[in-house]
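Engineer: Mind looking at a prediction? Sequence and model below.
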Amino acid sequence: MTTNNFDTRIVSTIEELSNPESYKLVCHEHLKGEPLPSNKNIARIIELVREILFPGYFANTTLREGTTKHYMGVYVDELCTLLSGEILAGMCFECEDDTTNKISKHTARAEEKTVELVEFLPELRSLLVKDVEATFINDPAAKNFGEVIFSYPGIRAITNYRLAHKLLQLQVPLIPRIIAEMAHSETGIDIHPRAQIGESFTIDHGTGVVIGSTCILGNNVKIYQGVTLGAKSFPVDENGNPIKGIPRHPIVEDDVVIYAGATILGRVTIGKGSVIGGNVWVTKDLPANSFVVQKRAKDLPYTDGAGI
């Protein structure tokens, strides 16, 4: 390839990439100096939360009498700095008011949301302790709490979810979804931060689990890999656009077990104490203590495979 041909093609591509018509739907314009959310900082926020909630597990610190308070102070201080910055960045990113300085407008609110999140950490720890206990009790292969905390993807995903859910309740934009999607990428477990999940939640194995945004799960629910708690078809408005924000995902009451590969779609209620077998498809309400499994092979009509 000649130098002239190389340069011509590169310049032509740059011209094409610079055409506003090609990026008008995927371009974010912001003023110089306005912060943008940082995946690196958000990942560190998640690490810090884990270090704070599970002392002695995720940080290279020696915990002994008299040192815990010191380390908690160090971690919380770093968390406040990073979190307030990321919340501010999310607020500036989604703010459409171009008549004012967005940083000045949102700084105090971002700092207040940061304090409220930090104040929630003791409650968050209590919730996660119950999740760890439930996971340990429900898995005969688990040797101890430490193994569950260190290595179980379900606990990692639930930690991200409960952190993201609280930030969403605090009306923090964008950052909760990033936190949830980080867990999705890392574990294969996709929990929308808007979902409502009760205490003592267990996800066994976990890969391929999907929990939609308007799901409501009660206490002591256990689900296995490949479970989908999703929506059916989306209602549309007069212009044919999907209507957002309406309840369209399942309600799962207390003490329900859902086995691998089950799919539950729509705003249906799975009654308390029910058991949903593997690879079944549920689109209707089930009363309490239901037991749903596939038909056994001997109950199905025989076929030799002809025409399949």
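Structural biologist: Arrived safely, thanks for sending.
Engineer: alpha carbons only for contacts and neighbour counts from here, please
Structural biologist: Noted.
Engineer: And the strands in this structure?
Structural biologist: Ranges of strands in the chain, per DSSP state E, are 190-191, 196-197, 202-204, 210-211, 216-217, 222-224, 228-230, 251-252, 257-258, 263-265, 269-270, 275-276, 281-282, 291-292.
Engineer: other SSEs contacting the first one?
Structural biologist: By that I understand strand 190-191. Here strand 190-191 touches helix 175-187, strand 210-211, going by 3 or more Cα pairs under 8 Å, 6 or more residues apart in numbering; DSSP states H and E.
Engineer: Generate a markdown table for these, with distance to residue 79 and mean neighbour count as supplementary columns.
Structural biologist: Listed next are the helices and strands packed on strand 190-191 as a markdown table, based on distance: least, Cα to Cα, whole Å; neighbours: other Cα atoms under 10 Å:
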| stretch | distance to residue 79 | mean neighbour count |
| --- | --- | --- |
| helix 175-187 | 14 | 21 |
| strand 210-211 | 28 | 22 |
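Engineer: Presented hereafter is structure B, for comparison with structure A:
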Amino acid sequence: MQWTLDEIAQGILASYEAVGGLNNTDRHNLPSKRALDNLCEQLLQFLFPGFHDERPIHKNELAEITTDRLRALALQFEDQIEKSLSVKNPSGSASLANEVLMRFLGTLAGVRELLRTDILAAYEGDPAAVSSEEIILSYPFIEAIAIQRCAHVLYREG
């Protein structure tokens, strides 16, 4: 049997209804995985300036870049936090999202301190490691730990 694109589309639409697994605005509009991926990359740029950038960051640019990144991160993050909170509390999620966001952002300097200890432990545990910078650049688990530490703070705060 030969299918038409319209028939295939109708079958897929029927599966959305029958099977679920659809994020839509009829119920709760959950956070977007793509938006969260983007936020994770922004967090890594913020936590490890220069290591997730296409060009080096000069010291005299660092304050401006950090402030700009913080503002961009806050704008995008608040929306995703609000979507997460609306699952449990649809009516009061907007103001709570801002509170959670600000508490979270306020912990990032402390998260960087914890990451420093993670990087140091990796460096001291690997006799072939040459520098802390090598650990940040070459050891993918550092990125995973960084995101996990941020996720833990968000869980605790919200």
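Structural biologist: Yes, it's here. Model, not experiment: these values are computed from the prediction.
Engineer: hey, which of the strands of structure 1 is tucked in deepest?
Structural biologist: strand 190-191 (a mean of 26; mean count of other Cα atoms under 10 Å).
Engineer: For residue 31 of structure 1, which residues are in contact?
Structural biologist: Contacts for residue 31 of structure 1 (Cα atoms under 8 Å, 6 or more residues apart in numbering) come out as none.
Engineer: again with residue 73 of structure 2
Structural biologist: 39, 42, 43.
Engineer: could you dump the residues you listed to CSV with neighbour count and distance to residue 110 of structure 2?
Structural biologist: Output for the contacts of residue 73 of structure 2, formatted as CSV (neighbours: other Cα atoms under 10 Å; distance: Cα to Cα, whole Å):
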residue, neighbour count, distance to residue 110 of structure 2
39, 19, 19
42, 19, 17
43, 21, 14
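Engineer: mind listing which of those residues are in helices?
Structural biologist: 39, 42, 43 (DSSP state H).
Engineer: Alignment lookup: the second one to structure 1.
Structural biologist: This points to residue 42 of structure 2. If you follow residue 42 of structure 2 across to structure 1 using TM-score structural alignment, you land on residue 48.
Engineer: Its match and residue 108 of structure 1, how far apart?
Structural biologist: 23 Å (Cα to Cα, to the nearest Å).
Engineer: how many neighbours does the residue nearest to residue 57 of structure 2 when sequence neighbours are not counted have?
Structural biologist: Using Cα to Cα, 6 or more residues apart in numbering and skipping the chain neighbours, the partner closest in space to residue 57 of structure 2 is residue 50 (5.5 Å). When counting by other Cα atoms under 10 Å, one arrives at 15 neighbours for residue 50 of structure 2.
Engineer: Can you tell me which helices and strands the longest helix along structure 1 packs against?
Structural biologist: If you go by DSSP H, structure 1 has its longest helix at helix 102-138. Under the contact criterion of 3+ Cα pairs under 8 Å, 6+ apart, helix 102-138 of structure 1 touches helix 39-53, helix 68-94, helix 145-151, helix 153-169, strand 202-204.
Engineer: any idea how far the counterpart of residue 110 of structure 1 in structure 2 is from residue 157 of structure 2?
Structural biologist: In structure 2, the residue matched to residue 110 of structure 1 (TM-score structural alignment) is residue 97. As judged by Cα to Cα, residue 97 of structure 2 and residue 157 of structure 2 stand 10 Å apart.
Engineer: circling back to that earlier point, please verify my assumption that the residue nearest to residue 57 of structure 2 contacts residue 59.
Structural biologist: No - the pair residue 50 of structure 2 / residue 59 is not scored as a contact, 10.4 Å apart, by Cα atoms under 8 Å.
Engineer: what's the burial count for the corresponding residue of structure 1 for residue 61 of structure 2?
Structural biologist: Matched by TM-score structural alignment, residue 61 of structure 2 corresponds to residue 67 in structure 1. Close neighbours of residue 67 of structure 1, defined as other Cα under 10 Å, add up to 11.
Engineer: Can you give me the distance of residue 67 of structure 1 to residue 38 of structure 1?
Structural biologist: For residue 67 of structure 1, the distance to residue 38 of structure 1 - Cα to Cα - is 31 Å.
Engineer: What of residue 265 of structure 1?
Structural biologist: Taken as Cα to Cα, the span from residue 265 of structure 1 to residue 38 of structure 1 is 34 Å.
Engineer: Thank you, goodbye.
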